[in-house]
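J.: kindly generate the corresponding structure for this input.
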Amino acid sequence: MTLLGTFKGNPRNDLGWLNSAGRPDPEAVFHRANLPRVGLDDVATAASGVMCSVALYLQDGDLISNLTFVSGATAGATLTNQFAALYSGAGVLLAQSADKTSEAWAADTAKTFGLATAQRITRSGIYYAGLSVAAATVPTLVGSVGAKPFLTGEGNLSQTSGSSLTATAPATIATPAYKRHVPLVIAT
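T.: Presented below is the predicted three-dimensional model:
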């Protein structure tokens, strides 16, 4: 048995497909994402006026200015409020974007929400990127499906919280509920 166990191949060759998951040139554009770019599909967002927050690993020193979500096959319709927010691992609001109110959100379109104040991460760990859309039709998002946590101390990959949210992110993620659908978020 070797350091690689019973694996006899070259790990770099075997894992080469993962190169499509990250940015092609790590020096070109800084970003952090909660999911790879492969194996994604159309997933349900939270209900109108409910925030969906997803776990996102950030590293000490990262400067986060924007959160980007990508709509799936269903476009938003009759949008009234849209904001994104960054929360600490404890669920405390760090910064939120301006409300994009009725700005259109077409199907299969990335939408970037600029945080009001860029956040310098001072401790590596799990943070939460939240998105709330109030609309007659909330757009679906590009994402994946995640399992419910079952180990002690394990957190939700995706969760919902709040109701009747409009232009302002809640100060905390209060009483989060597990959500099976995990939207892709890209922090830059």
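J.: can we go C-alpha only for contacts and neighbour counts from here?
T.: Fine.
J.: all helices of the protein, in order?
T.: Remark: helices assigned in the chain by DSSP state H are 11-14.
J.: and the strands in the protein?
T.: Under the criterion DSSP state E, the chain carries strands at the ranges 32-33, 41-43, 51-58, 63-70, 77-87, 93-96, 110-120, 125-137, 141-145, 158-161, 177-178, 181-183, 185-187.
J.: run through the neighbouring helices and strands of the first one.
T.: Other elements packing on strand 32-33 under the criterion 3 or more CA pairs under 8 Å, 6 or more residues apart in numbering; DSSP states H and E are strand 51-58, strand 185-187.
J.: highest mean neighbour count across those, which stretch is it?
T.: strand 51-58 (a mean of 25; mean count of other CA atoms under 10 Å).
J.: picking that back up, nearest to Val133, of the helices and strands packed on strand 32-33?
T.: Smallest distance to Val133 across those (CA to CA): 7.4 Å, for strand 51-58.
J.: returning to that earlier point: can I get the helices and strands packed on strand 32-33 in JSON lines including distance to Pro36?
T.: Output for the helices and strands packed on strand 32-33, formatted as JSON lines (distance: least, CA to CA, whole Å):
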{"stretch": "strand 51-58", "distance to Pro36": "12"}
{"stretch": "strand 185-187", "distance to Pro36": "10"}
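J.: before we go on, could you also do this sequence so I can check it against the first one:
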Amino acid sequence: MTLLGTFKGNPRNDLGWMNSAGRPDPDVVFHRANLPRVGLDDVAALTSGVMTSAALYLQDGDTISALTFISAGTAAGSPTNYWFALYSGAGALLAQSADQTSAAWAADTAKTLALSSAVKISKSGIYYAAIAVAATTVPTLVGTTGARPHLTGESNLAQTSGSALTATAPATIATPAFKRQVPLVIAT
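T.: Below you'll find the model as predicted:
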């Protein structure tokens, strides 16, 4: 067995399709994303007043100052509150964006919100990027569907928590529930 297990090819060649997916060079435009840009669709990842958080791998030394989610085919209808937040892998709130209250969020639109303070990552691992929208109609998001974790140590790719949330992110991700719809999130 080699370092690559039973894989006999060149990993750079095998992953070459990712380079053609249009991602900017991370040495030029710093970003971390939880999903590649291919195979994404319109997913119903949100419920009004409930937080959805997506697993996002961040590396030691990264400084995260903003999160981006992208609406899909359905715009936010009569929003009253929405915000983004970054949580540790243990579910502790690290930073939240300002509440956007009733600001419009059109269909097929990337929404980038600055966090209240930049977060310097001190340990590589899974973190959670969260979004909560309270609205008559919540937007659908660009994302994919994922399977429930079944191996010891696997994390949810997406999860929900909380209810009747308004302007403030909860201090912790309490009693997360598996969510099949995984939104794309980009951290910058």
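J.: sorry, back to before: to Ala129 of structure 1, which of the helices and strands packed on strand 32-33 of structure 1 lies closest?
T.: Per CA to CA, nearest to Ala129 of structure 1 of these: strand 51-58, 5.2 Å.
J.: so what's Val50 of structure 1 closest to, chain neighbours aside?
T.: Spatially, and ignoring its direct neighbours in sequence, Val50 of structure 1 is nearest to Ser163 (4.7 Å; CA to CA, 6 or more residues apart in numbering).
J.: mind checking what the one you found lines up with in structure 2?
T.: Alignment note (TM-score structural alignment): Ser163 of structure 1 maps to Ser163 of structure 2.
J.: what about the nearest residue to Ala106 of structure 2 once chain neighbours are set aside, how many residues close to it?
T.: Nearest residue to Ala106 of structure 2 in three dimensions, chain neighbours excluded: Ala75, at 4.6 Å (CA to CA, 6+ apart). Residues contacting Ala75 of structure 2 under the criterion other CA atoms under 10 Å number 19.
J.: I figured Ala75 of structure 2 hits Lys111, correct?
T.: No. The pair Ala75 of structure 2 / Lys111 is not scored as a contact, 11.6 Å apart, by CA atoms under 8 Å.
J.: any common contacting residues for these two?
T.: Trp105 (CA atoms under 8 Å, 6 or more residues apart in numbering).
J.: kindly provide the distance from the residue nearest to Val50 of structure 1 to Val43 of structure 1.
T.: Computed as CA to CA, to the nearest Å, the Ser163 of structure 1 to Val43 of structure 1 distance reads 20 Å.
J.: just checking, Arg37 of structure 1 touches Gly22?
T.: Yes. The pair Arg37 of structure 1 / Gly22 is scored as a contact, 6.9 Å apart, by CA under 8 Å.
J.: residues in contact with the residue lying closest to Ala104 of structure 2 once chain neighbours are set aside?
T.: Distances taken as CA to CA, 6+ apart place Ala76 nearest to Ala104 of structure 2, at 6.9 Å, with adjacent residues excluded. Counting by CA under 8 Å, 6+ apart, Ala76 of structure 2 touches Ala104, Trp105, Ala106, Ala107, Ala135, Thr136, Thr137, Val138, Pro139.
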